[in-house]
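[1] Make a model of this:
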Amino acid sequence: MLDINLLRKDLPSVVARLETRKKDQPYLDVARFTALEAERKTLQTRSEEIQARRNALNKQIGPLKAKGESVEALMAEVGALKSEQESSATRLEALQPELQALLLGVPNLPHASVPVGSSEADNVEVRRWAPVGGAGADAPALSFEPRDHVSLGEPLGLDFEMGVKLAGSRFTVMKGSIARLHRALAQFMIDLQTQQHGYTECYVPYIVNTDTLRGTGQLPKFEGDLFAAKKGGQDAEPVPDTQALYLIPTSEVPLTNFVRDTVTPEAQLPLRLTAHTPCFRSEAGSAGRDTRGMIRQHQFDKVEMVQITHPEHSYDALEQMVGHAEAVLQALELPYRVVLLCTGDMGAGAAKTYDLEVWLPAQDTYREISSVSNCEAFQARRMQARFKNAQGKNELVHTLNGSGLAVGRALVALLENHQRADGSIGIPKALQPYLGGCEELRAG
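    Okay, the predicted model is just below:
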């Protein structure tokens, strides 16, 4: 959530920065905000005037009473002023949630270093890497016609028909060697983040409440992207909105909320947290996109990285986290590129985002496999996540999150990039210990 003082001090500048995002989306009802602010100022000014008048009258009443003079008129005025002040206080109290509800739908302001643009076409490539030539190299071409992960994976136990049978479209079943490879990837990633990059491994709920989702910005704006979890039983009573439960779209949600309503000692910053969890997304806006294979699923696994930092260090942490995600891709010998997202392609909570896109030979293109964002104080303000600074005052932390990595997409990339002409799959050296020393996967 934005600092309301930014809007109060310079509303046109805030609106202009918001409009560098997608211009066809009205992020802020300016007329409504202006009206509510004008009413708030009027009420506050009038309340201060009333209080000053009451104080003045009360000073007069005592001496007049002592002289035996009538104070009925003054007492009547004090009573009327008190009633008006109470009425103003009631309306002011009601205005706060109205303003808050308005702000909950407003995205973060893009950082000054983010390129202005309207779509992914305006994103800026920062660098690329490939295992043969290293940094700056193009992805090596295969010496044969590449097969996609669907045809490569099905003989190894990738079963899309069973996924549809059990749950519907955009669900997948893995059996045998492909299931083992999927598990090995997740274990390798979590070990790398904890043993080499200093993250604390966490186990978190896969179902969270509305306060948790509101804290990281999924609610109320993106409820349509979530899967609601309903308590069963014929006699189950309706659940209040504040206690509604949802499947997590990413473990960023519970991990970041560790610091909700908390004052973290500055000496404990930065907090580095990671978790391997399934993620659940309705993919409401993706009808007709990536219908073949595992690229866009309702359920997928991800190793998430979260950092809670001092505001002065969050942009150093952002670059660091991009490097932590890159380390996974390099260890798996997967070609990729790093892209700085433009204003129109960023998520609502982000002030700055880098995407890591892995090369997929069968698609002859790069596809996103990790997104790393600095949300600055946007989430912290919603969560009231603070630390005590050197001056002894409570200050909002900065929150960052990123994939380290999406396990299913890493599986797709490994199958396609390490395929051989005979359909077997080479296993990168870094992953072999997680597969009992296995150097390749073959059907049968």
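[2] Please count neighbours and contacts with C-alpha atoms only from this point.
    Fine.
[3] Reduced to three states, what does residue 307 come out as?
    Under DSSP: H, G, I helix; E, B strand; the rest coil, the three-state class of residue 307 is strand.
[4] Give the closest residue to it in space, chain neighbours not counted.
    Sequence neighbours aside, residue 272 is the residue nearest to residue 307 in space, at 4.6 Å (criterion: CA to CA, 6 or more residues apart in numbering).
[5] same check, this time on residue 105
    residue 221 is the one closest to residue 105 (CA to CA, 6+ apart), at 5.8 Å.
[6] now swap in residue 322 and tell me
    With CA to CA, 6+ apart, the residue lying closest to residue 322 is residue 372, at 6.3 Å.
[7] Now for the one you found: which residues touch it?
    318, 321-322, 353-355, 400-403 (CA atoms under 8 Å, 6 or more residues apart in numbering).
[8] Let's see which of the residues you listed end up in strands.
    Secondary structure from DSSP state E places 353-355, 400-403 of the contacts of residue 372 in strands.
[9] quick one: the helices in the stretch 1-150 of the chain?
    Assigned by DSSP state H, counting those that start in this stretch, the helices in the stretch 1-150 of the chain fall at 4-18, 30-66, 72-104, 149-153.
[10] Quick check: which of the ones you listed is nearest to residue 394?
    helix 4-18 (17.3 Å; CA to CA).
[11] just the angle between the closest one and helix 30-66, please?
    For helix 4-18 against helix 30-66, the angle by axes from the mean of the first three to the mean of the last three CA atoms, to 10 degrees is 160 degrees.
[12] Counting neighbours, which bits of helix 4-18 end up buried?
    7, 14-15, 17-18 (16 or more other CA atoms under 10 Å).
[13] just stretch 67-86 next, same as before
    Buried, per 16+ other CA under 10 Å, within stretch 67-86: 71, 78, 81-82, 85.
[14] which one among the residues you listed gets closest to residue 39?
    So of those, ranked by how close each gets to residue 39 (CA to CA), first place is residue 85, at 14.5 Å.
[15] Another sequence for comparison is provided below:
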Amino acid sequence: MIDIKKIRKDPDFYKEKLGTRGLPAAEIDEVIALDKKRRELLQETENLKAERNEASKQIGAAKRAKQPADEAIAKMRAVGQKIKELDEQVEANDAILNDKLSRLPNVPHEGVPVGLTEEGAVEMRKVGNVREFDFEPKHHWDIGEELGILDFDRGAKVSGARFVYYVGLGAQLERAVYNFMLDEHMKEGYTEVLPPYIVKAQAMYGTGQFPKFKEGVYQVNGEDMTLIPTAEVPLTNYYSGEVIPEAELPVYVTALTPCFRSEAGAAGRDTRGLIRMHQFNKVEMVKYTKPEDSWEELEKMTANAENILQKLGLPYHVIKLTTGDMSFTASETHDLELWMPAQNKYREVSSCSNCLDFQARRMHTQYRDENGKLQYVHTLNGSGLAVGRTVAAILENYQNADGSVTVPEVLVPYFHGITKITKENAVPFRSKARK
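    Next up is the predicted model:
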């Protein structure tokens, strides 16, 4: 959340910067008007409280002098009633103001390319060589279905569209990928966490998913409990309402969790395959840092995500997203996109973002600096990586002409020594039946 004091001080700056994210200037004008009204109501309340105090003194003096104080008592009661009414107006005004503030996106950092769509994103670097096939590369869903390791039909039968069964070596490949990811992140100093998969509405508010993006999640138990759309939510809220000891900063945490998304508005997009599922696994990275360190930590986090792709031997590029394409809470985002041979294009597998103090203000997460003053931490988050999309890229980039898939060398130790997925070994119970 943006500090109202900063908006009050320079509203034109926020109109300009948030305008690059598609926010109408009128939204800032409404916030300014509500803030002005709040301060006027509070000033009126303070004036009336002074009147009430004066009336109280008059009543006390009259009682000590054994004189009637009916007029002063009546005045104090009238003033008290007016104060109560003003307090109710302040409360109602605050509710509207806070709702308006909670819907303002973060301010884009200098250097973020301006644009309301993904067009205009800047490629920062391209890594790895795109493989040249001597046969027509297949889509990962065709590869998986032919090997029997991905079963979309039974996923749809049991749960509906955008669900899948991983079977046999498909399930083992998914497990190998996320165990490899977690191990690599722990080498980089991250602490592994196994967080809750269901969170309160306040936690969703803290990381910026609520109130604006309620339609994109699965809620249970009425309005209060939500299946997490990303491990960012429970990881970033770990210190909500707390003061982190300065000596502990920066804090690095990582987690593997399932993620649940309704994919509202995604009708017709990526209807086949593992790219856009209602349930998928993701390894998440989250950092809490001092403000002066957060930009350096963003570069490190991006490198942590890249490390996974480099060791898997998957070609990718890194792009800096436009102002309009970044997440609501981000001030700058670096996307890693994997090369998908069958689609002949790059697809996102990770977003690494610096949220500055935007989330910390919503969560009231602070630290005490060397002068003893409370400061808001900066929070960062990044996929390290989306597991299903990584599996999809492995299937496509490591496919062979005979329909088999070579296992990336770094995954072989996690794969019980298996170096290739074939029709003969992919699903043990089917191989047994064939014998």
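[16] Would you report the TM-score computed for these chains?
    Once the chains are overlaid, their TM-score stands at 0.91 when taken by TM-score structural alignment, normalised by the length of the second structure; 423 aligned residues with a CA RMSD of 2.2 Å.
[17] does the residue nearest to residue 307 of the first structure sit in a helix, a strand or a coil?
    strand.
[18] Alignment lookup: it to the second structure.
    Counting by TM-score structural alignment, residue 272 of the first structure lines up with residue 252 in the second structure.
[19] Would you mind measuring from that match to residue 360 of the second structure?
    16 Å (CA to CA, to the nearest Å).
[20] between those two, which one's more packed in?
    residue 360 (25 against 22; other CA atoms under 10 Å).
[21] what about the more buried one, which SS state?
    Following three-state DSSP, residue 360 of the second structure is assigned to helix.
[22] To which residue of the first structure is it aligned?
    Using TM-score structural alignment, residue 360 of the second structure lines up with residue 380 in the first structure.
[23] Enumerate every residue touching its match.
    Taking CA under 8 Å, 6+ apart, one finds 215, 260, 386, 396-399 in contact with residue 380 of the first structure.
[24] coming back round to it: for the ones in strands among the contacts of residue 372 of the first structure, work out which two are farthest apart.
    355 and 400 (13.6 Å).
[25] For the two, work out which one has more neighbours and name it.
    Set side by side, residue 355 of the first structure and residue 400 show more neighbours around residue 400, with 28 against 25, by other CA under 10 Å.
[26] Please name the nearest non-neighbouring residue to that one.
    Of all residues not flanking residue 400 of the first structure in the chain, residue 374 sits nearest, at 4.5 Å (CA to CA, 6+ apart).
[27] got it, and residue 359 of the first structure?
    residue 366 (4.3 Å).
[28] related to what we said a few turns ago, only the buried subset of the contacts of residue 380 of the first structure, as a ChimeraX command please.
    Listed next is the ChimeraX selection for buried residues among the contacts of residue 380 of the first structure, using 16+ other CA under 10 Å:
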select :215,260,386,396,397,398,399
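[29] still on that earlier bit, so what corresponds to the residue nearest to residue 359 of the first structure in the second structure?
    Using TM-score structural alignment, residue 366 of the first structure lines up with residue 346 in the second structure.
[30] wait, isn't its match in contact with residue 318?
    No. Checked against CA atoms under 8 Å, the pair residue 346 of the second structure and residue 318 is beyond contact range at 10.1 Å.
[31] shared neighbours of these two, which are they?
    Joint contacts of residue 346 of the second structure and residue 318 (CA under 8 Å, 6+ apart) are residue 337.
[32] which of the two has more neighbours?
    Neighbour totals were compared for residue 346 of the second structure and residue 318, and residue 318 leads with 22 against 16 (other CA under 10 Å).
[33] Stretch 56-63 of the first structure: which residues count as buried?
    57, 61.
[34] mean deviation of that stretch from the second structure?
    Superposed on the second structure, stretch 56-63 of the first structure shows a mean distance of 6.7 Å to its aligned residues (mean CA distance after the TM-score superposition for the first structure).
[35] in the stretch 101-250 of the second structure, which spans are helices?
    140-147, 152-159, 169-187, 201-206, 232-236.
[36] Quick one: average offset of the fourth one versus the first structure, please.
    Going back to what we said before, that points to helix 201-206 of the second structure. Counting by mean CA distance after the TM-score superposition for the first structure, helix 201-206 of the second structure comes out at 1.2 Å.
[37] what sits up against that helix?
    Counting by CA under 8 Å, 6+ apart, 210-211, 223-226, 233-234, 237, 240, 359-360, 362-363 sit against helix 201-206 of the second structure.
[38] just the buried members of those residues?
    Buried, going by 16+ other CA under 10 Å: 210, 225-226, 233-234, 237, 240, 359-360, 362-363, out of those.
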